[in-house]
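*Asks:* could you work out the structure for the sequence below:
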Amino acid sequence: MNIIHPTIREILKSRGISEESDILEFISEKPKRTYDPFLLKNMEAGVDLLLSSIEQNKKICIYGDYDADGVTSISLMLQILAHLTNNVSYYIPSRFDEGYGLNKEAIELIKADGSQLILTVDCGSVSYEEVEYGKNIGMEFIVTDHHNINEKSADCILINPKQTDCTYPFKHLSGCGVAFKVAQAIQRKAGLPKSVLTELLDLVAIATIGDIVPLIDENRTLTKYGLEIINSKKRPGLHCLIEGTGLVPGKIKSENIAYIIVPHLNAAGRMLDAKVGVTLLTSKDQQEFSSAAALLMENNRERKRIQEESFCACSEMVKSAHKVDSFLLIDAKEIHEGIAGIVAGKLKDEYGRPVIIVTPSGGEGFLKGTGRSIPGINLYDMLKKYEDLFLKFGGHSGACGFLMKADFLEKLRNSLIEETEELYRSRPDLFQQETVIDAILRQEDLDIAFAMEIEKLAPFGCQNEKPVFLLESIYPSEINYMGDNKQHVRFAGSEGKSNGFSCILFQKAQDYSELLQKGVALNLSGYPDINHWNGNSKIQFVLKGITC
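*Replies:* The predicted model follows:
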């Protein structure tokens, strides 16, 4: 009999999961929700063309993106196709010289290298002109992707669940998730053992968490099994990176992937060369994957340094203005374009506004824009209205990118501010970033057993955030600030009638220092967590906010 904590049931109910079968599937350690890959439009034709090309010994080039989703997708395809052919190469365009997606120059280079078939992963859906150019010079294409599709999609075999006439039951796979469905179809058609699929699931988990697609439905199944593979330490390069970054092998959670592993893979494409990530994930040569891990770690440290400098510079631009606009469009000429998206995300969190950072790109007089949005504003839909201003445009509700002529910048800025202000007039709470509370707890509820119940809802991520709880009227004592800049704080909290429990707040300690010094009862929002230290396990409350 499955005994489910009533608070867990309430949280699931508030998230739209109330049927008993759905609850049991959600918390199951062995979920079963997955779908037949051949339900994806064009899957049969795509796999038939792939296998036919392999049979004819045609050279295949896997063409992907330079982020973690793209790098894992390429690695996955290299791994599955290696069971059938060694006549495979891959190509990742430069973020700086080529930009996202297919381009004609790259297609020419791939053809010159002897490839006859280009298989895209995590890109290509809207590359109509590029595919036509490639077909005219004798190339064949299979496009696998998960991004939104505009009116003119690539005219070739296109495998993307977001096609309007695709009946696949789940539309929110990552790019690597779509690549995995292709791998499933290949395994079935080619008669490969199912074990070849199991060994790919770690890559799918990294991509699904890293690309911030909803961690529900089939994505939840793929990610749960993928985390098991990661914790089995079977991919030597990934294990090397895990150890090098100070994570505990065998204890990796979705949070570790989101905040440690994915940023290291992304930083290569932002600052260095995304191929380093592919080497890390595919090489079995210890010297190769060890060197790749070391390079990724060094590069990520440099990325963080440049990112902090850029964030401070952009913050000064915002502060120097007379007021904070309803939509922040920042012309940052000196910012490294590789980290513009991260900085935009940090500014979005800091000011509670949608943010676009534009940097010089694509030659004299051109700008590359990278945007991040707040809940309540679909950035893709908003920008699509001004698509005539862009030479390239793509993305989704929370993040978008484009290339435009600098001459149109002020027109775009004014239009976005005007539209956002109009939206604000109809929705006065648009910019309020209130913490959503899932349940109210008492001090007596805080124990290791309850923290373990919460972990049944993992893996956490997009559309399955870690639950946030409220503790009311808690008195702080034994306050201890930590970190080089006293940015963290630990204290004991109690309801005034029992021993204190451990509370910890990361990064934002100075924001609440005055409240903590008053010695008055506080309301704490956060979640219980198990702190493992020196062989002991203790409960602690990880804070997200403090009010009085």
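*Asks:* only C-alpha atoms for contact and neighbour calcs from this point on.
*Replies:* Will do.
*Asks:* count of residues packed around residue 326?
*Replies:* 22 (other CA atoms under 10 Å).
*Asks:* swap in the one 5 residues further on?
*Replies:* By other CA under 10 Å, the residues close to residue 331 number 19.
*Asks:* which ones are touching residue 489?
*Replies:* Residues near residue 489 by CA atoms under 8 Å, 6 or more residues apart in numbering: 479-482, 504-506, 509.
*Asks:* next, the structure of the following sequence, for comparison with the previous one:
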Amino acid sequence: MISPEWVINHRQIPSDVDEVISILVKSRAGEREDEFLHPHLSGLKSYMEIKNLDEGARLLVSHLERGHRVVLVGDYDCDGITSIAQLVWFFRDIGYGNFETIIPTREEGYGIPLRALEQHAGAPLFLAVDCGTHDVEMIGALKDSGSDVVVIDHHEVTDPSRIAPATVLINPKQPGCPSRFKDLCSSGLTLLFLIRVRQMLDGRWPYPTLDGRYQSLAALGTIADVMPLTGANRIIAKAGLERINEDRFPPIRILRDVAGLSSRTINAGSVGFYLAPRINAAGRVGDPATALSLLTATEIDDMNRAARELNRLNTARQLEESKILRRISMYLKTRRIKNRTLVIAGRGWHPGVVGIVASRVIQNFHYGPVIIGTVNDEGVVRASGRSIPGFDICRALQECDEFLIRWGGHEAAAGLTLHLDMLSEFRKKFEAFASGLPGDIFIPKLNIDLEIPRELIRDELVDHLSLFEPHGPGNPLPLFVTRNCLLENVKPFGTEERHLSLSFAGGLKGIVWRARDKGFAPALTPGVFCDVAYHLELDPYTDLPRMIVRDVKIRK
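*Replies:* Sure thing, here's the model as predicted:
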């Protein structure tokens, strides 16, 4: 367990629930209090000023009017798959059948795959989502074959000279884009794109409603891609979660069922921990087309079959992840790692899970940028990196470009490929970049909203906190600290007793998920007084407030 430094953002201790809520609203909503507390789809109008959005919509409509074949290409993760799924439903809704879909496998790698050119050279229009910004060679080849290429993407533009020559590029991060909100992912951009396309269709086409299917899919992609849930993303996530909980979109309802969530309200956490991993599992350890087939299926039997397969793949992903994490844990226990960064590669590690493992390593073993890779028989390392706040991993990779075959991503996560004989030099250059940054970045911090007294932990507060949903980056779950709590009982539970149930004086209950992994268990013994950092929720069994404990400091 990496013990974080507590940073309390608001020092005033509130005297009542209204004061707690007022403090939280001011700290999160800023000048946009009404939009924050009451996000509505109509608010998306103010986010539509995106470079080339109109041009891309107009080009698609012109091809549709001529009956041209359209090839949809998307990344193999949840964002790419939900983007393609929206486009598929849109074409069906307007009665347009002349289209194909292509999702690369992880073996083919990120970006537009070669088979798109081999199978569809000369297709009048390619529409690439969640990829393409830097696919210089492939997009150049597609255009040379006579195709128009529209790219809808959100990945960082680290070098404007390396932007691919798409006919139309829709990416808020490209130079010259006037968008006031740069953090839309591709599924959110696709929804805005389809709003604009719908406006440009004339009376010959049926009018698509962009209903709960589209909203649910855009929310899934936005939450799965760990985008800041602020601005347009908050509007999309809020609306999409409401539609998901209405249970009107059978593919997601069936995915909920296989994930064991049929009787639970779905929130952003449910998507992030249960639904999105199953969709992503197809791209990580199987065929991403399985996930697309679920989200675009019209027959219940097909949905059930695809959902069961995604569940199986997710289990396989979890087993592979645990295997690699154990290996890395053993490696780290035998060494004293003094570097700010960690770069590890192993043979036989599945490339589809190394990114998740990197995140887990940061959480549990090494607070700093972590890159985990797998080495193939040709001596090539395919790796994924995860970062920490304040460390832009793409900037670091740009400094290390001389050692890399290719790379891409955004500030917090990236993928990269390099030759094994370059790994040592890359590791040194990557660490040198980190060494030039302020040391404070590499100290883990737990950002706590405010301290509240024990008597404010009651139903009323939990009810009011629902105003702040959905939660994610940019709008995390409110985190509180309450001091001098007397711990009366500690009870392990769950598989291998990995979790802890806590009872405090005064009847307050708490849960520590994965306590054993975090090293909590030895310090938590009945009779100690402690300061507790926690989120609040209603216990699903008692309907009483309980703490979801993030950290504990034992009082001396």
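*Asks:* what's the TM-score here?
*Replies:* After superposition, the two chains reach a TM-score (TM-score structural alignment, normalised by the length of structure 1) of 0.93; 530 aligned residues with a CA RMSD of 1.9 Å.
*Asks:* circling back to that earlier point, ok, the contacts of residue 489 of structure 1 in structure 2, which still hold?
*Replies:* Comparing the contacts of residue 489 of structure 1 with structure 2 on both residues aligned by TM-score structural alignment, their matches' CA atoms under 8 Å, the contacts found in both are 479-482, 504-506.
*Asks:* distance of the residue mapped onto residue 332 of structure 1 from structure 2 from residue 381 of structure 2?
*Replies:* Matched by TM-score structural alignment, residue 332 of structure 1 corresponds to residue 346 in structure 2. The spacing between residue 346 of structure 2 and residue 381 of structure 2, counted by CA to CA, to the nearest Å, is 9 Å.
*Asks:* overlap in contacts, the two.
*Replies:* In contact with both residue 346 of structure 2 and residue 381: 373-375, using CA under 8 Å, 6+ apart.
*Asks:* which stretches of the stretch 201-350 of structure 2 form helices?
*Replies:* 212-224, 231-245, 250-258, 268-270, 276-285, 289-295, 300-333 (DSSP state H, counting those that start in this stretch).
*Asks:* what would those helices look like in CSV with distance to residue 459 of structure 2?
*Replies:* Shown next, in CSV, are the helices of the stretch 201-350 of structure 2 (distance: least, CA to CA, whole Å):
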stretch, distance to residue 459 of structure 2
helix 212-224, 27
helix 231-245, 23
helix 250-258, 28
helix 268-270, 21
helix 276-285, 30
helix 289-295, 37
helix 300-333, 35
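*Asks:* can you redo those as a markdown table with mean neighbour count?
*Replies:* Listed next are the helices of the stretch 201-350 of structure 2 as a markdown table, based on neighbours: other CA atoms under 10 Å:
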| stretch | mean neighbour count |
| --- | --- |
| helix 212-224 | 27 |
| helix 231-245 | 24 |
| helix 250-258 | 20 |
| helix 268-270 | 18 |
| helix 276-285 | 26 |
| helix 289-295 | 23 |
| helix 300-333 | 17 |
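*Asks:* of those, give the one that comes closest to residue 501 of structure 2.
*Replies:* helix 268-270 (20.4 Å; CA to CA).
*Asks:* in structure 1, where's the longest strand?
*Replies:* strand 469-482 (DSSP state E).
*Asks:* enumerate the positions of that one that are buried.
*Replies:* 469-477, 479, 481 (16 or more other CA atoms under 10 Å).
*Asks:* closest to residue 165 of structure 2 out of the helices of the stretch 201-350 of structure 2?
*Replies:* helix 212-224 (26.0 Å).
*Asks:* which strands and helices sit next to the closest one?
*Replies:* helix 78-93, helix 186-200, helix 231-245 (3 or more CA pairs under 8 Å, 6 or more residues apart in numbering; DSSP states H and E).
*Asks:* at 10 Å what do you get?
*Replies:* Secondary-structure packing of helix 212-224 of structure 2 (3 or more CA pairs under 10 Å, 6 or more residues apart in numbering; DSSP states H and E): helix 78-93, helix 186-200, helix 231-245, helix 250-258, helix 268-270, helix 276-285.
*Asks:* is it possible to get JSON lines of the ones you listed that adds distance to residue 366 of structure 2?
*Replies:* Formatted as JSON lines, these follow (distance: least, CA to CA, whole Å):
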{"stretch": "helix 78-93", "distance to residue 366 of structure 2": "27"}
{"stretch": "helix 186-200", "distance to residue 366 of structure 2": "31"}
{"stretch": "helix 231-245", "distance to residue 366 of structure 2": "31"}
{"stretch": "helix 250-258", "distance to residue 366 of structure 2": "34"}
{"stretch": "helix 268-270", "distance to residue 366 of structure 2": "24"}
{"stretch": "helix 276-285", "distance to residue 366 of structure 2": "23"}
